[in-house]
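In: Sequence and predicted model, in that order:
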Amino acid sequence: MIITDTHTHLYSEAFDADRHEMIERALKLGVSRFFIPAIDSSYTDAMLQLEQDFPGHIFLMMGLHPTHVNTNFRQELQHVEHMLTQHKFYAIGEIGIDLYWDKSTLDVQKKAFRHQINLAKRNKLPIVIHCREAFDEIFDILEDEKDDDLFGIFHCFTGTLEQAYQAISYNMKLGIGGVITFKNGKIDRFINQIDVKHIVLETDAPYLSPVPYRGKRNESAYITEVIDRLSSLYQRSAEDIVAITTKNAIDVFKI
């Protein structure tokens, strides 16, 4: 049984003390594919090192995270473009708009998001979207950009049922992680109304630990809690959930 974590920050400083041991714990549980989102250029070397350390298991993305879009964003986007010519990446991500931390950068976040969508299209790659308090802003841009070359994943989906269907209409899978186990997560109330063919599994480690680890450091091994919760909500076996979501990930990332 191959479990795919479509979004995990394994290079995070939170794992500096036990990174290899943490990854080995996940591998022993069958989590054998880890998709690694970029944040900015300062993490590129660490991402490349991960790929060397765990060949065949690590699949890298390249992009500029919306919370790291600031005055030097054009330089950062040049780095993204340069890296795409130097190395194989499986997605442009994570990209998007975040209005939780800083609303003052909305204009440049929009520019960076749109630029990276077009980079993805030119390179025939999926996008992996970060959205925090910005569904309307992101949907406006996706509406402008929608075509056969636009596809990807709505990472850490936390919207409503209607927003889920709208995301799916733009050829996006829904990234489902630890939030599905939260009592106040809300998506557990309707997720079983969405066909499993539209979702992929993720952890967003070291963030958003599922119950019973909530409040502690998340890690990719904890994806099993997400699988168990989805199995209960869909009334399907864990093996079915894993098989379908892994196929969905393969379809998105073209591996």
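Out: Now that the structure is in, tell me what you want to look at. Predicted, not measured: the structure shown is a model, and the values here were computed from it.

In: alpha carbons only for contacts and neighbour counts from here, please
Out: Fine.

In: Three-state assignment for residue 8, please.
Out: Put simply, residue 8 is coil when judged by DSSP: H, G, I helix; E, B strand; the rest coil.

In: so it makes contact with residue 35?
Out: Yes - counting by CA atoms under 8 Å, residue 8 touches residue 35, with 6.3 Å between them.

In: excluding its backbone neighbours, what's nearest residue 22?
Out: Leaving aside its sequence neighbours, residue 22 sits nearest to residue 219 (CA to CA, 6 or more residues apart in numbering; 7.0 Å).

In: was I right about that neighbour contacting residue 202?
Out: No - counting by CA under 8 Å, residue 219 does not reach residue 202; the two are 10.3 Å apart.

In: where do the strands sit along the stretch 51-200 of the chain?
Out: 58-60, 92-98, 127-132, 152-154, 172-176, 199-201 (DSSP state E, counting those that start in this stretch).

In: And the last one, what does it pack against?
Out: Contact analysis of strand 199-201 by 3 or more CA pairs under 8 Å, 6 or more residues apart in numbering; DSSP states H and E lists strand 172-176, helix 223-234, helix 238-253 as its packing neighbours.

In: Next one for the comparison:
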Amino acid sequence: MLVVKLENAKPQAIYLPYHLNVQNDLLMMIDTHAHIYATEFDNDRDEVVQRAMAAGIEHILLPNIDLDSIQPMLATEAAYPQLCRSMMGLHPCYVDANVDETLAVIYSWFDKHDFVAVGEIGIDLYWDKTFRAQQERAFVTQLNWAKERNLPVVIHTRDSIEETLALLRTEQDGHLRGVFHCFGGTVEEAKAISDLGFHLGLGGVSTFKNSGMDKVIPHLDMNRVILETDCPYLAPVPHRGKRNEPAYTELVAKRIAEINDISVTEVLNKTTDNAKTLFDL
């Protein structure tokens, strides 16, 4: 759904001019969750990357979703080695009756490539609860991979915050760390996540008037906040409903700054430092 197969592709590394990162004294940003390997970017991926760098994007982190996404994701990372870093994991929406076989293949990749995180993983009960037990098993299995390999986890939740928190409370032994990506929950949920040692990924939803995030963001610990787009999805205002892209990360930062009555510089400095520490960038 998100991907295009590139079995015969031989990606050519593109070393983009570094001056794009520093012109006009740009503040650096990290898009910690972006699917720029998706087919939605096949016609203009180079232009999207150029806009990202021109906007001050220092890193774009690519979450894996299933077996079919591995090759295009790695091809994208290879094409933009200065900018992109990949994760490895199985998204809950792609968990099915063959979950154990799929997990075995996913796990084998950790010995073949250097990944910045285990992700994206989690529990999604919005569309279908058929494989709930398998989702939970896959989630716990991948949490243990993260402990084993000392990597952060990138967690997807939809209609499953409490279920996810319950499993994390059981598995947290002081060695788990990571982020609840695309956070759009309550103050109480944010505190529970932070208390477990996890970060909150804020993206386009934070700019939506009907999201309620203007009431939540002032109560968040900024030491636990990182920025993301989840592109091509969830474009921030004023691009809502259109294709999202990493260059729009700054729009999220500006909204956070506005809500908290602080400078965009403060938001960008803090969230970039948080991301670099979490993902060891």
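Out: Perfect, I can see it now. Values in this document were obtained by computation on a predicted structure and should not be read as measured data.

In: sorry, back to before: so what does the residue nearest to residue 22 of the first structure match up with in the second structure?
Out: In the second structure, the residue paired with residue 219 of the first structure according to TM-score structural alignment is residue 245.

In: what do you get for residue 152 of the first structure?
Out: Per TM-score structural alignment, residue 152 of the first structure is aligned with residue 178.

In: which residues of the second structure does stretch 241-252 of the first structure align to?
Out: Per the alignment by TM-score structural alignment, stretch 241-252 of the first structure matches residues 267-278 in the second structure.

In: what's the average distance of the matching stretch to the first structure?
Out: Taken against the first structure, stretch 267-278 of the second structure registers an average deviation of 0.6 Å after superposition, with mean CA distance after the TM-score superposition for the first structure.

In: just how off-centre is that stretch within its chain?
Out: Mean-position distance between stretch 267-278 of the second structure and its chain equals 14 Å (CA atoms, centre = their mean, to the nearest Å).

In: Just give me the match in the first structure for residue 196 of the second structure.
Out: Under the alignment defined by TM-score structural alignment, residue 196 of the second structure is paired with residue 170 of the first structure.

In: For its match, which non-adjacent residue is spatially closest?
Out: Distances taken as CA to CA, 6+ apart put residue 146 closest to residue 170 of the first structure, at 6.3 Å, once the chain neighbours are dropped.

In: Geometric centre of the second structure: which residue is closest?
Out: Residue closest to the mean C-alpha point of the second structure, counted by CA atoms, centre = their mean, is residue 33 at 2.6 Å.

In: For residue 162 of the second structure, see how far away that residue is.
Out: 22 Å (CA to CA, to the nearest Å).

In: same question, residue 76 of the second structure
Out: Separation of residue 76 of the second structure from residue 162 of the second structure (CA to CA): 34 Å.

In: same check, this time on residue 56 of the second structure
Out: Distance, residue 56 of the second structure to residue 162 of the second structure, using CA to CA: 36 Å.

In: Residue 86 of the second structure too?
Out: In terms of CA to CA, residue 86 of the second structure sits 28 Å off from residue 162 of the second structure.

In: if you count what's nearby, which of the two comes out ahead?
Out: Under the neighbour definition other CA atoms under 10 Å, residue 86 of the second structure and residue 162 were set side by side, and residue 86 has more, 24 against 12.

In: For the counterpart of the more buried one in the first structure, which non-adjacent residue is spatially closest?
Out: Aligned counterpart of residue 86 of the second structure in the first structure: residue 60 (TM-score structural alignment). Nearest non-adjacent residue to residue 60 of the first structure, counting by CA to CA, 6+ apart: residue 36, 4.9 Å away.

In: counterpart of that neighbour in the second structure?
Out: In the second structure, the residue paired with residue 36 of the first structure is residue 62, using TM-score structural alignment.

In: So what's the residue count around residue 2 of the first structure?
Out: Using other CA under 10 Å, residue 2 of the first structure has 16 other residues around it.

In: Equivalent analysis for residue 262 of the second structure, please.
Out: Close neighbours of residue 262 of the second structure, defined as other CA under 10 Å, add up to 12.

In: Okay, it and residue 253 of the second structure: tell me how far apart.
Out: Taking CA to CA, one finds residue 262 of the second structure at 10 Å from residue 253 of the second structure.

In: And the aligned residue in the first structure for residue 148 of the second structure, how far from residue 149 of the first structure?
Out: Following TM-score structural alignment, the counterpart assigned to residue 148 of the second structure within the first structure is residue 122. Between residue 122 of the first structure and residue 149 of the first structure the computed distance is 8 Å (CA to CA).

In: So which of these two has more stuff around it?
Out: More neighbours surround residue 149 than the other of residue 122 of the first structure and residue 149, with 17 against 10 (other CA under 10 Å).
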